[in-house]
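S.K.: Predicted structure and sequence below. I'll ask about it afterward.
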Amino acid sequence: MIFYRRVETKAILLGLIENYCFVKQFKISGRPKAMLTIVNYYKMSQDSKSEKSTYYTGEAKFSPVPMTVSSPAIKLIDKNKVRANAVEAMHMQAHQQIGMLRKQAELIMQQVQEIEDRLKISELIYQADMRFKPVMGQIYHLYEKEEKGKFLVSMIAPQEWGRSKAFSRYLSTIRLLSDSTWDVLDKASFNFEEFEEAIPSNQDA
């Protein structure tokens, strides 16, 4: 019994594990199988301890892997899919920004065109007959005189003229802006091309 107690000690068992050949040759009272059983049991217990040491033993909510049935499933990340989604989102955002910039550019170009048209009309209006100093913000009326190619700016509206009207045709109602340009209020009835063609012919004469 004393000898078996010594055999069961950790020091001898460690020695037996390190030298398995020695275990095969070690016989006590014709019972080597008992020794091998003890050694194998010790090895299994040591392996199970080493395996347990690799397991997560903390709280379930901090576990890197699901520990309960109600834990959220861990899905593998498809890097190609993530990359494709990122590229698609990038292009979508870029196209949206480009579309907004194009709309802004179109609006700016439209405003530029309106300013250029107003400048041309203003230059032509200043060549018309104007017998007063116009006041900014006031509304006036543009007429074509009896003599073709000559125009008149008047403070009198078309319906205010009597029988002795000094024009042959009403063209438009205009207003002097703060930048000294003229704004055509009723653009729908104003024929800019006809008005533009008439003024140069008047200058040439």
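M.R.: Perfect, I can see it now.

S.K.: can we go C-alpha only for contacts and neighbour counts from here?
M.R.: Will do.

S.K.: Report the central residue of the chain.
M.R.: Nearest residue to the geometric centre of the chain (Cα atoms, centre = their mean): Gln93, 3.9 Å.

S.K.: where along the chain do the helices fall?
M.R.: Taking DSSP state H, the helices of the chain run over residues 2-7, 10-18, 20-25, 32-53, 79-125, 192-204.

S.K.: how about those helices in CSV, adding distance to Pro158?
M.R.: Formatted as CSV, these follow (distance: least, Cα to Cα, whole Å):
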stretch, distance to Pro158
helix 2-7, 129
helix 10-18, 120
helix 20-25, 123
helix 32-53, 102
helix 79-125, 17
helix 192-204, 18
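
S.K.: Tell me which of those sits nearest to Val153.
M.R.: Among the helices of the chain, helix 79-125 comes nearest to Val153, with 7.7 Å by Cα to Cα.

S.K.: for the closest one, packing partners?
M.R.: In terms of contacts (3 or more Cα pairs under 8 Å, 6 or more residues apart in numbering; DSSP states H and E), helix 79-125 is packed against strand 182-184, helix 192-204.

S.K.: Please compare the first structure with the one that follows:
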Amino acid sequence: MENTKPDNIVFSEEKGYNASILPYATNVGAPAIKTEDLVAWKTRGIHQVNKEFENKFNELKQHYNKLMEEYEWNDLVYNAKFSFEPVIGEIYHLYTGEDGLHFLSLIGPTEWDKEHIATFKLNSDKKWIKYEASDRFSKNEIHW
């Protein structure tokens, strides 16, 4: 039989008896070294990260939907008929004409009987900003 050491003796061929320099306890009365249950920690981490990704995705989706809505309104206004050069900061109204085509006007919806679609203001980036308001307003009542 080989020369073996008992299990409670810390010995290596390279370093000899080195129990006193090890970073963990080696005697029989020392607390047991247990591996932690990492599955629960990983599950919590995965759940937390997935929730964060879901929230970020929903934010991006809302931002995308808002951007697409702005694009569609701008497309509608820029494809409407108008025979004047719009002034930045001025308020305009989009209508549907009797021929079914859209047209842009300075005349407010309370001043005539046309099918009013929406009210817009042209900003300095040449983007039409849709004005959300009740049907009763005049040019002086609109506050940006």
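M.R.: Nice, I can see it. Predicted, not measured: the structure shown is a model, and the values here were computed from it.

S.K.: out of the helices and strands packed on helix 79-125 of the first structure, deepest packed?
M.R.: Among those, ranked by average contacts under mean count of other Cα atoms under 10 Å, first place goes to strand 182-184 (a mean of 23).

S.K.: what's the distance between stretch 121-136 of the second structure and the middle of its chain?
M.R.: Taking Cα atoms, centre = their mean, to the nearest Å, the mean C-alpha location of stretch 121-136 of the second structure is offset from the chain mean by 24 Å.

S.K.: how far apart are the longest strand seen in the first structure and its match in the second structure?
M.R.: Longest among the strand segments of the first structure by residue count, using DSSP state E, is strand 169-176. Superposing on the second structure and averaging over aligned pairs (mean Cα distance after the TM-score superposition for the first structure), strand 169-176 of the first structure comes out at 1.5 Å.

S.K.: And that strand, how far out from the chain middle?
M.R.: Per Cα atoms, centre = their mean, the centroid offset for strand 169-176 of the first structure relative to its chain is 47 Å.

S.K.: how far off helix 192-204 does it point, in degrees?
M.R.: With axes from the mean of the first three to the mean of the last three Cα atoms, to 10 degrees defining the directions, strand 169-176 of the first structure sits at 90 degrees from helix 192-204.

S.K.: can you list the helices and strands packed on helix 79-125 of the first structure in a markdown table and add distance to Asn80 of the first structure?
M.R.: Shown next, in a markdown table, are these (distance: least, Cα to Cα, whole Å):
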| stretch | distance to Asn80 of the first structure |
| --- | --- |
| strand 182-184 | 60 |
| helix 192-204 | 61 |
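
S.K.: Mind checking the ones you listed for the one nearest to Lys133 of the first structure?
M.R.: So among these, strand 182-184 is nearest, using Cα to Cα, at 13.7 Å.

S.K.: Which part of the second structure matches that closest one?
M.R.: The aligned range for strand 182-184 of the first structure in the second structure is 128-130, by TM-score structural alignment.

S.K.: That stretch vs the first structure, average distance?
M.R.: Compared with the first structure, stretch 128-130 of the second structure is 2.4 Å away on average (mean Cα distance after the TM-score superposition for the first structure).

S.K.: For that stretch, give me every contacting residue.
M.R.: With Cα atoms under 8 Å, 6 or more residues apart in numbering as the test, stretch 128-130 of the second structure has contacts from 70, 73-74, 77, 118-123.
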